[in-house]
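# here is a sequence with its predicted model. Questions after.
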Amino acid sequence: MIGFTFSFGTILFLIVIVIVASSIRVFREYERGVVFLLGRFWKVKGPGLVLIMPVVQQVVRIDLRTIVFDVPPQDVITRDNVSVKVNAVVYFRVVDPEKAVIQVARFMEATSQLSQTTLRAVLGKHELDALLAEREQLNADIQKTLDAQTDAWGIKVSNVEIKHVDINESMIRAIARQAEAERERRAKIIHADGELQASQKLLQAAQTLAQEPQAMHLRYLQTLTTIAADKNSTIVFPLPIDLLNTLLTRR
């Protein structure tokens, strides 16, 4: 049996080694440590090698990278009373580790819940047409509202993107009918505008021909040339009304 004897100095040295080893923390470039001294906030440390005294100090590790999470589909009633399901994706990051730890419990869950309520609140103020056509503006509105509310938590919401808008089948058919009616309206307007332009051009042409009587006879001859080129057996020759009036007057 072999006996081991330890002096007081050796034991003390081993205790110091254990304490130092347990107090070493290494924080990556994108991490910070919120240090509490006897339960009170002390400072934010990192990145790199950090010493934390056991028992006396506690540290909470915070990731500063951009976090991405999906907002579950939310039932939204638009301003024109249309029920839709909308889901989105939110990009945010911690800019103040102290606030993210002290001002809110579980900032990830808090931001997620706030994103859901903000999505419903902002989209509920707009009509369905705006929800479908002005998505970039709605993204900016949601991001601005959400960022203002999370600023007290030390969180910066950098971007919000609406991913999908789910509409029921009956509303899809109604939108299709509306789009068809809109296309027909535009076609009628274009046709009417063409008729108006054509009438204006005809009026200008009539006024030009009326300035010189010989111009009308030249136009008749040009019309006859065009008809003869088609090898027609029958030629309808337009007779001026003025000539007929002259003949009737002589009788």
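Received, thanks.

# please make it C-alpha for all contacts and neighbour counts, starting now.
Will do.

# helix/strand/coil for Ile2?
coil (DSSP: H, G, I helix; E, B strand; the rest coil).

# comparison target below:
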Amino acid sequence: MIEALLVTVVCVLAMLLVLAAASVRVLREYERAVVFRLGRVIDTKGPGLVLLVPAIDRMVRISLRTVTLNVPPQDVITHDNVPVRVDAVVYFRVVDPKCAVVQVESFLKATSQIAQTTLRSVLGKADLDSLLAERETLNEELQKIIDEQTEPWGVKVTTVEIKDVGIPPAMQHAMARQAQAERERRAKIINAEGEFQAAARLGEAADVISKNPTTIQLRYLQTISEIGKDNSTVVFPLPMDLIKPLLEAGRPELPRGNEASPLVNGQPSEHARS
């Protein structure tokens, strides 16, 4: 008799422990529980200890942490008919656990599909140059569109980032040639501007020097000193106006009767023959 009573007590305690284990849940700080009672949502509970009615209540656990969703690479044809392969990353979190459970079957899968279709749609309207140079604008547009579509599900999209843009090799070579041509054009423009400024400065310096003969002599002496720094032989350039009188003084004078007769077609002129 006593043994039967002990067995009964043990069975009752075991059943109570099983029921307690089935009715008690502990949620972390970032978790919430959507409780269904006989198929109807009654409340959103958590964090901490949650008590459920065994065999009547059912709980769906939802995390409120930010989820990093990698969007698979998408083949996109840009507005200027350039095929590219683009992949992105989406950051989102659940802000309404009840809507995330009731309004959509799988908010994670649904958000991924929306991100893929929106990525192809938005980037297909942009040019290749815009896709490469204006990523921040495109990221903001993608985030706004995806967030509007996931809002009824209780999902908040915080950030969308385009990670990589794959360009065909032929297009990469064309872009490299274009960039090289652009750099050469800028180099030529800079050289032309430098020559123009140098010529203008030289013209201004010439105007200043021409007004004062002393500056010409100073510049002449400065040039001689610069030439003599690395050379043992120094060449003194002299103006022809200074040398010409010396040359004329050293030239012998011819008698008047011995002056050279002018020639006409290789023969003395008639005036010379007479």
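Cool, got the structure. Note that the structure is predicted; figures quoted are calculated from it, not measured.

# got a TM-score for the two of them?
Overlay of the two chains. TM-score (TM-score structural alignment, normalised by the length of structure 1): 0.82; 240 aligned residues with a Cα RMSD of 3.1 Å.

# helices of the stretch 151-251 of structure 1, residue ranges please.
With DSSP state H, counting those that start in this stretch as the criterion, the stretch 151-251 of structure 1 has helices at 169-210, 213-229, 241-250.

# as JSON lines, these with mean neighbour count and distance to Val122 of structure 1 would be great.
Formatted as JSON lines, those follow (neighbours: other Cα atoms under 10 Å; distance: least, Cα to Cα, whole Å):
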{"stretch": "helix 169-210", "mean neighbour count": "12", "distance to Val122 of structure 1": "21"}
{"stretch": "helix 213-229", "mean neighbour count": "13", "distance to Val122 of structure 1": "67"}
{"stretch": "helix 241-250", "mean neighbour count": "9", "distance to Val122 of structure 1": "72"}
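
# those: which one's closest to Gln116 of structure 1?
helix 169-210 (23.9 Å; Cα to Cα).

# got the helices of the stretch 151-251 of structure 1 as CSV, with distance to Pro97 of structure 1 columns?
Formatted as CSV, those follow (distance: least, Cα to Cα, whole Å):
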stretch, distance to Pro97 of structure 1
helix 169-210, 46
helix 213-229, 87
helix 241-250, 95
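
# so how far is Thr78 of structure 2 from Glu248 of structure 2?
To Thr78 of structure 2, Glu248 of structure 2 is 83 Å away according to Cα to Cα, to the nearest Å.

# same deal with Leu49 of structure 2?
Computed as Cα to Cα, the Leu49 of structure 2 to Thr78 of structure 2 distance reads 53 Å.

# who's more crowded, those two?
Thr78 (21 against 12; other Cα atoms under 10 Å).

# wait, isn't that one in contact with Leu119?
No. The criterion here is Cα atoms under 8 Å, and Thr78 of structure 2 misses it with Leu119 at 11.5 Å.

# shared neighbours of those two, anything?
Here Thr78 of structure 2 and Leu119 have no joint contacts, going by Cα atoms under 8 Å, 6 or more residues apart in numbering.

# break down the stretch 51-200 of structure 1 into its strands, ranges please.
Under the criterion DSSP state E, counting those that start in this stretch, the stretch 51-200 of structure 1 carries strands at the ranges 57-63, 67-77, 83-94, 155-166.

# list of residues touching the third one?
Surrounding strand 83-94 of structure 1, the residues in contact under the criterion Cα under 8 Å, 6+ apart are 63-78, 100, 115, 154-168.

# tally of neighbours for Gln113 of structure 1?
Here the count is done by other Cα under 10 Å, and Gln113 of structure 1 has 13 residues near it.

# which residue lines up with it in structure 2?
With TM-score structural alignment as the criterion, the equivalent of Gln113 of structure 1 in structure 2 is Gln113.

# for Val71 of structure 2, see how far away that match is.
Counting by Cα to Cα, the gap from Gln113 of structure 2 to Val71 of structure 2 is 9 Å.

# same check on Val104 of structure 2?
For Val104 of structure 2 relative to Val71 of structure 2 (Cα to Cα), the value is 19 Å.

# ok, the two, which is more surrounded?
Using other Cα under 10 Å as the criterion, Val104 of structure 2 and Val71 rank with Val71 on top: 22 against 15.

# ok, now which ones touch the nearest residue in space to Tyr30 of structure 2 that is not next to it in sequence?
Residue nearest to Tyr30 of structure 2 in three dimensions, not counting chain neighbours: Leu64, with 5.4 Å by Cα to Cα, 6 or more residues apart in numbering. Residues near Leu64 of structure 2 by Cα under 8 Å, 6+ apart: Tyr30, Glu31, Arg32, Arg93, Val94, Val95.

# what's the ChimeraX line that selects buried ones from the residues you listed?
Remark: buried members of the contacts of Leu64 of structure 2, expressed as a ChimeraX selection using 16 or more other Cα atoms under 10 Å:
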select :31,32,93,94,95
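
# output the contacts of Leu64 of structure 2 in CSV, with distance to Ala4 of structure 2 appended to each entry.
Listed next are those as CSV, based on distance: Cα to Cα, whole Å:
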residue, distance to Ala4 of structure 2
Tyr30, 48
Glu31, 45
Arg32, 44
Arg93, 56
Val94, 53
Val95, 54
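
# what's the closest of the contacts of Leu64 of structure 2 to Lys188 of structure 2?
Lowest distance from Lys188 of structure 2 to the contacts of Leu64 of structure 2 (Cα to Cα) belongs to Arg93, with 53.3 Å.
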